[in-house]
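S.K.: Need a 3D model of the sequence below.
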Amino acid sequence: MTGARELADSPGAWPVVDSTDLHRDRWVVALRRDRIHPPRQDQGPEVGEPFGRLVVEHPGAAMALAIDERDGVEQVCLIRQYRHPGGGTFVELPAGICDVPGEDPVETAKRELREEVSLEAAEWQHLITTYPSAGISSEVHHFYLARGLREVETDYVAEHEEAHLEVFWAPFDELLAAVLDGRITEGPTAIATLAYAVIQSRS
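M.R.: Presented below is the predicted three-dimensional model:
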């Protein structure tokens, strides 16, 4: 038994007493300090004092697990990209920030697949949506499976870290093994890989 409550997350923010921007600029990420108060329970009296929490505002990101079958083997399109905060070059999926207001995340994934690795997909399937660090960030990750791939030309001009990224293909089974034994540690890549492996095992 899991109890009377549904086994699911529950949306709804606690009351914010006040909020202070610690950093905000023209980019999409900001840092603020909120003072929040626990909600009243069953219309009862307020319990406890307001307390502070840091919040990283982030519009979210969309990732594409692009798979193509070659000679009977499922191959995944991957990139290697330097990440300064992580202090290294990571194996990742084509991905991008959801920085277009009102845009469906799958459209973000389509754009990033085209811009980063010059691919388009005929089939898109939602895999999973996650909060990578709900304790400090509002960021949401949307994962999609992309199939029916074809190469396309793009006039996108990469800058900064993206200008140095490497595009390569790897068998899915090898990618899964690399995630499980710790050779690949980038969170979204691991989540998408494991989610797809579970979905395949159930089919």
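S.K.: going forward, measure contacts and count neighbours with C-alpha atoms only.
M.R.: Will do.
S.K.: List the contacts of the residue positioned nearest the centre of the chain.
M.R.: Closest to where the C-alpha atoms of the chain average out (Cα atoms, centre = their mean) is His141, at 2.8 Å. His141 sits next to 60-63, 129-132, 188 when contact means Cα atoms under 8 Å, 6 or more residues apart in numbering.
S.K.: Now show me the structure for the sequence below, then we'll compare the two:
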Amino acid sequence: MAIKDTPEEWTVTATTTPFTGNKTSVRTDEVVMPDGSTVTRDYQVHPGSVAVLALDEEGRVLVLRQYRHPVRQKLWEIPAGLLDIPGENPLHAAQRELYEEAHVKAGDWRVLTDVYTTPGGCDEAVRIFLARDLSEAEGERFEVSEEEADMELARVPQDELVRGALAGELHNNCLVVGVLALTAARAGAGLDALRPADAPWPARPFEA
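M.R.: Okay, here's the model as predicted:
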């Protein structure tokens, strides 16, 4: 049997939306189980996200430190953002986030990996890109606000981030998944063997 995730949808007999927020909502589904019983499943409906592991010529990863209120911590992360526009091309969104959060552009883009962040309670899908051939973006820096106004930027060696992730010192999902995927890709077929930046993404279909 191939070890591969496959599409499947169990019968939903009723759906309600008890909460609708600015970007996400909560949905309650009545789902029919294989034995014929019906159970209630509550989950967050999310537009999806992109993240960027930006790797410079010295093998350092561009990271930022940002306050995250739900966990009451300042976390080191990689640039990331929501897919605010339905059907938006994820590469375009990733390029925008890299510019807005770090004022950086990249000449080489590839798909590093695709993940569901918390599939037991949220339908968020994230595409993590690898960006190389970095340079400073032209023009004025994007004006940030709220939590982003307090962000710190750094470039950290890949090995140091791997060490921090395994030591329990770094916790951001996209950062941890991204640096470990980067390590695996380098140890395997190499970074040039990664999927192209416009590879299909069934979880969040997009326009070319």
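S.K.: re earlier: now do the same for the residue nearest to the centre of the first structure: its match in the second structure.
M.R.: Taking TM-score structural alignment, the alignment pairs His141 of the first structure with Val126 from the second structure.
S.K.: can you check Glu166 of the first structure too?
M.R.: Aligned partner of Glu166 of the first structure by TM-score structural alignment: Glu152.
S.K.: Count the residues that sit near Trp27 of the first structure.
M.R.: 8 (other Cα atoms under 10 Å).
S.K.: Check which helix or strand it maps to.
M.R.: Assigned by DSSP states H and E, Trp27 of the first structure falls within no helix or strand.
S.K.: separation between it and His160 of the first structure?
M.R.: 15 Å (Cα to Cα, to the nearest Å).
S.K.: Give me the next element, helix or strand, following the host helix or strand of Arg80 of the first structure.
M.R.: Assigned by DSSP H and E, Arg80 of the first structure belongs to strand 73-83. Later in the chain than strand 73-83 of the first structure, the nearest helix or strand by DSSP H and E is strand 88-92.
S.K.: residues in the second structure aligned with the helix or strand just after that following strand?
M.R.: Heading C-terminal from strand 88-92 of the first structure, the first helix or strand you meet, by DSSP H and E, is strand 95-97. Using TM-score structural alignment, strand 95-97 of the first structure lines up with residues 80-82 of the second structure.
S.K.: superposed on the first structure, where does that stretch end up, distance-wise?
M.R.: On superposition with the first structure, the mean distance recorded for stretch 80-82 of the second structure (mean Cα distance after the TM-score superposition for the first structure) is 0.5 Å.
S.K.: Check the offset of that stretch from the chain's centre.
M.R.: Here stretch 80-82 of the second structure is found 7 Å from its chain centre; the criterion is Cα atoms, centre = their mean, to the nearest Å.
S.K.: just stretch 185-203 of the first structure next, same as before
M.R.: The answer for stretch 185-203 of the first structure is 13 Å, by Cα atoms, centre = their mean.
S.K.: which residues are in contact with it?
M.R.: Counting by Cα under 8 Å, 6+ apart, 63, 65, 90-93, 127-128, 132, 141, 143, 175-176, 179, 184 sit against stretch 185-203 of the first structure.
S.K.: Which of those residues fall within helices?
M.R.: 175-176, 179 (DSSP state H).
S.K.: For the helix of greatest length in the first structure, buried residues please.
M.R.: Secondary structure of the first structure read by DSSP H shows that its longest helix is helix 187-202. Residues 188-194, 196 are the ones in helix 187-202 of the first structure that count as buried (16 or more other Cα atoms under 10 Å).
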